[in-house]
Each structure stands twice: as C-alpha cells, then as structure tokens.
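Q: Structure, please.
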Amino acid sequence: MNIDDIKQVLIVGSGNMGQQIGFQTAVSGYHVILYDMEQSLLDKAMDRIGKLAKNYIAGRRLNDQSAADALNRIRTTVDAEDAGKEADFVSESVPEDPDLKGRVFAQFNKICPVHTIFTTNTSSLIPSMFAQATGRPDRFAAFHFHDVRFNNIVDIMPHQGTSRETVELIKAFAERIGQVAIVLQKENFGYVFNAMLMELLKSAQSLAANDVAAVEDIDRAWMGVMHTMVGPFGLMDSIGIDTVWKVTDYWANVLKEPQAMANAAFLKKYVDQGNVGVKTGKGFYSYPDPAFGKPGFIEGK
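A: Next up is the predicted model:
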C-alpha cells in the first residue's frame, strides 16, 4: 500500500486526542470515522470538535466553508464492524492500559482489511507492549500527537517488528495531514518531548503532594524563570488530570515507588471530584479564564 491508497481513517476513542486527531485528519481531506462505545460520548465529542473548528477559524487556519467541509467528512458510530470494515488507517486513543489497547486492536484486526495500518497514540507506553495482540505487528507502530491547536509535531515510534514500509507510510501520512514527524530510532517511554515533560510534571506533582509549595506557586516559579505562558499544573489541566493520573497510577503500581503513589493519590482527589481540567471547566484552575492567564499572576496579585 502507498500513501495515495489511504482514503478512510478510523479514530478509535473519542476523547480529547481522538477529537483533535480526527478533526486535523478531516481538515486534510480524509474521510474520518470516529468510533466509541457509547453514542453519548460521540455526541459530546462532536460538540467539542465543533468548538475546535471555531478555534481554527479564529486562528485563521480555516475559513467557514473549509471548516464546514471538514466537519462533514467526520462520521460517528458505535458499531465496530461498521467502523473498521473499510478503514485504511487506524489511530487509537483509548486509556493508557496495554491490556485494553491490545484487546481493542485484536477486535479490529478481525474487522479491518489486511492492508490497514494500525497506530497507537499512547503517551506513556511503548508499542512492543501490545504489538503481538494487534495481529499485525509489522503494520503497527506508535504515532503520537501533541496538542494540534498549538503545534504540529508528531512522534513515530516503531517496535522491532515494525516494517520499514510501515514507518515510511506513517511518515508520509503525517506530512499529508500537515504534521512534522520525529521518527525514533528505538523504543523509548515518553518518546522525546514527553520523556522530558513527564519528568517536569512528576517534579511538580511531588512538590505539591509533599506540601512543599502550593500549585499556583509552583507554576509561578516555572513561568517566571522560564518565561512561559503556562506552568506544569496548567499543562496538566490541558492534557487532562484524569489522563495524567492514569499514567502516574499505572507506573506507580508497576514500580511500587512511594513518591509516585503519593503523586497518584494527590491527582486522584481531582479525578474523584470530576475536576479534570479544561474539558470539564475546572481542574487546578477554572476555565475559560484561568488565573495563570491573567495579568499579575506571576507577581501573586
């Protein structure tokens, strides 16, 4: 298969990243199917994709007509057979659990055509952890997006069994949808940027969990010294505290590290309250006008 053979793209998982990947793919002219297990999740996803389209228009990345055309290229379904039977390329964004991801890919391996390329948008796992479960390890790799609203960097991480042709095809697809691909030479937890980011977030969580400093002061320290527009807790709100907690909790249980367990417990309080960041309107900060975006935040005013 070559890049011109890709016509229909299946997005498995309609959460924040599934929405962004799906919309960016539709913007680039592809027909997109957004799959999830409940129609209510898909309805909520399409509402948020509509808001993402307005964000693109406001940023002059699209005009009204091109945004409408992109939205019309997205179809939703809760029927796995319907979702996968004509898919040429799959992007998966389900929770960060290797067993779950393996089961999802095994299901779609029975449905999708033989030529279909499988990719995972995992943030913290590596593809070899569930490559065999996909049923097509040679046509499988990690293809990881960041926040498409603000950047166009993607990571491509093959595992030892990924064919060279698959890597080249994913790279070509990335270019077709306006992304700049960072191709890893070997598997690495957290890719490149996320490996650095996770250490920052871990340090910030530890400072807060250990009552060294308040959330706002930790962000002020980072923003003031590094001259950034957002600090680590603002970043976690953007990523989704629930997502950050799942990753933190997973590794805490794997490594049995006391500090990681304390960090997971600190994050879990926000998850249990339903305050998981930008997508719920409240996390460490309240949205749409977070305190860190207001004049005088760094000065503590």
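Q: alpha carbons only for contacts and neighbour counts from here, please
A: Fine.
Q: Can you give me the buried ones in the helix ranked longest in the chain?
A: If you go by DSSP state H, the chain has its longest helix at helix 39-58. By neighbour count on 16 or more other C-alpha atoms under 10 Å, the buried set for helix 39-58 is 41, 42, 45, 46, 48, 49, 50, 52, 53, 54, 56, 57.
Q: In TSV: those, plus distance to residue 65.
A: Output for the buried residues of helix 39-58, formatted as TSV (distance: C-alpha to C-alpha, whole Å):
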residue	distance to residue 65
41	26
42	23
45	21
46	17
48	18
49	15
50	13
52	15
53	11
54	11
56	12
57	10
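Q: what's the closest of those residues to residue 153?
A: Proximity of the buried residues of helix 39-58 to residue 153 (C-alpha to C-alpha) peaks at residue 56, which lies at 17.0 Å.
Q: Go ahead and confirm residue 145 touches residue 21.
A: Yes: using C-alpha atoms under 8 Å, residue 145 makes contact with residue 21 at a distance of 7.5 Å.
Q: The host helix or strand of residue 217 - contacts with which helices or strands?
A: Residue 217 belongs to helix 215-226 when assigned by DSSP states H and E. Applying 3 or more C-alpha pairs under 8 Å, 6 or more residues apart in numbering; DSSP states H and E, one finds that helix 215-226 contacts helix 193-209, helix 232-239.
Q: Following up with a second sequence; could you model it the same way so I can compare the two?
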Amino acid sequence: MLAIVGIITVFAMIVGGFLLSGGELGLVLKALPFEMMIIGGAGFGSFLLSNDMSAVKHTGKDLGRIFKGPHWKEEDYRDLLCLMFELIKLARKNPVAIEEHIEAPAESTIFSKYPKILADKEAIALIADTMRSASMNYDDPHQVEEVLEKRIEAHIGHMSHSSHALQTVADALPALGIVAAVLGVIKTMGSIDQPPEILGRMIGSALVGTFLGVLLSYGLVGPFAAKIQSTQEADAHFYKLIREVLVANLHQHSPNICIEVGRQNTPAENRPRFSELEEAIKALKKEAA
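A: Reported below is the predicted structural model:
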C-alpha cells in the first residue's frame, strides 16, 4: 500500500507542479509514447542483454515484493521457532527418530505443520543438512557456524541479483534519455526551415526524452531496486535465525534456551513476545503428550 502511495505522490507532485507553473501538458503527452518506446524499450533490451533467463524470471517475481513487502511475517518467525523446538527436542530425546524427518521433510509430520516454511527449499535444507551433520558427529559449533554463515551469504547474494539488475537499468536510463533527446534534436535540425514556434515545440518534445529518462531512473526504477533490496535484507534474518538456533543447539543448550536465543535474534518488528511463544510451545507439548 505504501509503495502505491509513493508512486501516486511522485506523479502527482511532478505533474501538479508542472501544470501549476503554467506548463503545457499536451506537448509532453504527445511526445511521451515515442520517447517511452525509445527509452523504455532500450532499457528493457539492455536488461535482457545483461541477464540470463533465470535472472529475468527472478526479477519479475521480485517486483511483487515492492507492494507485498517481506515474504516472512511475524507469525512465520513464531512458527519457525516452534518448528525448531520440536526438532531439537526430538533429536535430544530420540536421535534415531529425527532421521525420518530430516531425510524426507515433505513427508514429515513435524514439517507439514508449517507449510509456508516447508515450501522454502533453502530454509528446509539449512535445517535438515545441519541436523544431519550433527548426527554424523560434525558438531563443532564454530565450524558449523562458519559453514552456515558462508551458505547464507551465498543465498543472500543470489537473492540480491534482481535488485542489482534493476539498479543497473536505473543507472542507464538517464543516458538513454539523452539518446532520445539527441534523436529529437536531430529531427528538429532536419526541419530547421520551419517557423520558430514549430521548432520550439519540436525541441520541447525532444527534451521530454531527458525528462523521462531521469524520472524513470530516480523516480521509479531506482526506488524499486532499493525496495526489493530492503525486503531481501529483511527476509535474510529468517535464515540467520535458523543459524543461531542450530548453533545454540550444538552448544548443548536446552531446547528452551535455544529457542530463546532465536527469539532474541529475531528483528524487533517480527519478534514474538515471550509469553506468546511460551504459550505456543506449551500447546506443542500438550499435543505431543
């Protein structure tokens, strides 16, 4: 919702200011389709040129984040902590029984309680691979923490590709606007024998290209890239929380302490209250009893 308000504000202030200052909007609107074809089309072409199909699809999918915000919400962090509690408690109680859950998460009665988390392959792989390694006596907390850190960094780098790709396009748009303006000037020079009022309108149309390139870059595409990056950074906390809980588990803290470590490392805006999480864990214990 906030993103939509932002877009409306950008256009309302620019168009409103132009009209209030006595500007002629008709001249801009007449040139806009052709300038948009040159600038927008060239920008999209350069985007396709500099990325593979996987990155193009990833960027298209991430555009939805501009309006939806981060993928992981407060209830998802609570569910993650509950999931980790169940897994850690079972692993401590019966190391053999945990194997069926981490080897086939899709068929696990524990993982299936949390379908949104189960749908995230990276989150499930982080949990399953680390707990599997612990069962194979690869349980040095410092080594595991380092491995998890590198794995999460690589995943975040992959997630950030779409924001970087959009920012590259945003950086190119002002120059493409100049290209469109130069083409307009060339067109004007071809009609140099026309009266001044006609030449003035033609030059004005040419300058729409510069205006449009700068507007798209700093008013839309650049902010889109920044918004996607901020949501990706917010979602990265979800995977870092998994790391913190798993490392605490390797330090042989009690399941409750492991979960509290995770809760404390949850971003403030998504951190479940202690009493809320305690009630959720009590409900899990009653269900298991």
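Q: Superposing both, give me the TM-score.
A: Here the TM-score for the pair of chains, by TM-score structural alignment, normalised by the length of the second structure, is 0.22; 113 aligned residues with a C-alpha RMSD of 6.3 Å.
Q: and of the helices and strands packed on helix 215-226 of the first structure, who's closest to residue 104 of the first structure?
A: With C-alpha to C-alpha as the criterion, residue 104 of the first structure lies closest to helix 232-239 of these, at 22.6 Å.
Q: before we move on, back to that, single out the most deeply packed of the helices and strands packed on helix 215-226 of the first structure.
A: Burial of those is given as mean neighbour count (mean count of other C-alpha atoms under 10 Å); helix 232-239 ranks first at a mean of 21.
Q: For burial, what's the neighbour tally of residue 203 of the second structure?
A: Residue 203 of the second structure has 18 neighbours, counted by other C-alpha atoms under 10 Å.
Q: do the same with residue 22 of the first structure
A: Residues near residue 22 of the first structure, counting by other C-alpha under 10 Å, number 30.
Q: How much space separates it from residue 234 of the first structure?
A: Residue 22 of the first structure sits 24 Å away from residue 234 of the first structure, going by C-alpha to C-alpha, to the nearest Å.
Q: Over to residue 208 of the first structure?
A: With C-alpha to C-alpha as the criterion, residue 208 of the first structure and residue 234 of the first structure are 14 Å apart.
Q: And residue 252 of the first structure, by the same measure?
A: The spacing between residue 252 of the first structure and residue 234 of the first structure, counted by C-alpha to C-alpha, is 22 Å.
Q: can you check residue 272 of the first structure too?
A: Where residue 234 of the first structure is concerned, residue 272 of the first structure sits at a distance of 19 Å (C-alpha to C-alpha).
Q: How about residue 221 of the first structure?
A: Per C-alpha to C-alpha, residue 221 of the first structure is found 13 Å from residue 234 of the first structure.
Q: what helix or strand does the spatially most central residue of the second structure sit in?
A: For the second structure, residue 232 is the residue whose C-alpha lies nearest the centre (C-alpha atoms, centre = their mean; 3.4 Å). Assigned by DSSP H and E, residue 232 of the second structure belongs to helix 222-250.
Q: Counting by contacts, list what that helix packs against.
A: With contacts defined as 3+ C-alpha pairs under 8 Å, 6+ apart, helix 222-250 of the second structure has these neighbours: helix 65-68, helix 74-93, helix 121-135, helix 141-159, helix 161-189, helix 255-264.
Q: export those helices to CSV and tack on distance to residue 3 of the second structure and mean neighbour count?
A: Formatted as CSV, those follow (distance: least, C-alpha to C-alpha, whole Å; neighbours: other C-alpha atoms under 10 Å):
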stretch, distance to residue 3 of the second structure, mean neighbour count
helix 65-68, 6, 17
helix 74-93, 20, 19
helix 121-135, 28, 17
helix 141-159, 21, 15
helix 161-189, 16, 21
helix 255-264, 29, 21
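Q: which stretch among these comes nearest residue 16 of the second structure?
A: Residue 16 of the second structure sits nearest to helix 161-189 of all these, at 22.0 Å, using C-alpha to C-alpha.
Q: If you count contacts, what does that closest one end up packed against?
A: Helix 161-189 of the second structure is packed against helix 25-49, helix 53-62, helix 196-214, helix 222-250, with contacts defined by 3+ C-alpha pairs under 8 Å, 6+ apart.
Q: can you put the ones you listed in TSV and add distance to residue 275 of the second structure?
A: Below are those laid out as TSV (distance: least, C-alpha to C-alpha, whole Å):
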stretch	distance to residue 275 of the second structure
helix 25-49	49
helix 53-62	35
helix 196-214	51
helix 222-250	19
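Q: Name the residues of the helix holding residue 217 of the first structure that are buried.
A: For helix 215-226 of the first structure, the buried set under the neighbour-count rule, 16+ other C-alpha under 10 Å, comprises 215, 216, 217, 218, 219, 220, 222, 223.
Q: Find the nearest non-adjacent residue to the fourth one, please.
A: Looking back up the chat, that one is residue 218 of the first structure. Nearest residue to residue 218 of the first structure in three dimensions, chain neighbours excluded: residue 204, at 6.8 Å (C-alpha to C-alpha, 6 or more residues apart in numbering).
Q: Return the residues in contact with that neighbour.
A: Residue 204 of the first structure makes contact with 218, 232, 233, according to C-alpha atoms under 8 Å, 6 or more residues apart in numbering.
Q: quick one: the last one and residue 195 of the first structure, what's the gap?
A: When C-alpha to C-alpha is the yardstick, residue 233 of the first structure and residue 195 of the first structure sit 17 Å from each other.
Q: try the second one
A: From residue 232 of the first structure over to residue 195 of the first structure the distance is 14 Å, taken as C-alpha to C-alpha.
Q: next one: residue 238 of the first structure
A: For residue 238 of the first structure relative to residue 195 of the first structure (C-alpha to C-alpha), the value is 17 Å.
Q: And for residue 74 of the first structure?
A: Between residue 74 of the first structure and residue 195 of the first structure the computed distance is 32 Å (C-alpha to C-alpha).
Q: what's the answer for residue 48 of the first structure, then?
A: From residue 48 of the first structure across to residue 195 of the first structure, the span is 28 Å (C-alpha to C-alpha).
Q: and residue 144 of the first structure, that one's in a helix?
A: No: counting by DSSP: H, G, I helix; E, B strand; the rest coil, residue 144 of the first structure is not part of a helix but strand.
Q: In this structure it contacts residue 171, no?
A: No: assessed by C-alpha under 8 Å, residue 144 of the first structure is found out of contact with residue 171, at 11.5 Å.
Q: Now the common contact residues for the two.
A: Between them, residue 144 of the first structure and residue 171 have residue 156 as joint contacts when contacts are counted by C-alpha under 8 Å, 6+ apart.
Q: Between these two, which is the more surrounded one?
A: Ranked by neighbour count (other C-alpha under 10 Å), residue 144 of the first structure and residue 171 place residue 144 first, with 25 against 21.
Q: Now do the helix or strand harbouring residue 19 of the first structure and helix 39-58, the angle between them.
A: Per DSSP H and E: residue 19 of the first structure is located in helix 16-27. Counting by axes from the mean of the first three to the mean of the last three C-alpha atoms, to 10 degrees, helix 16-27 of the first structure lies at 60 degrees to helix 39-58.
Q: If anything else comes up later, I'll come back, but that's it for now.
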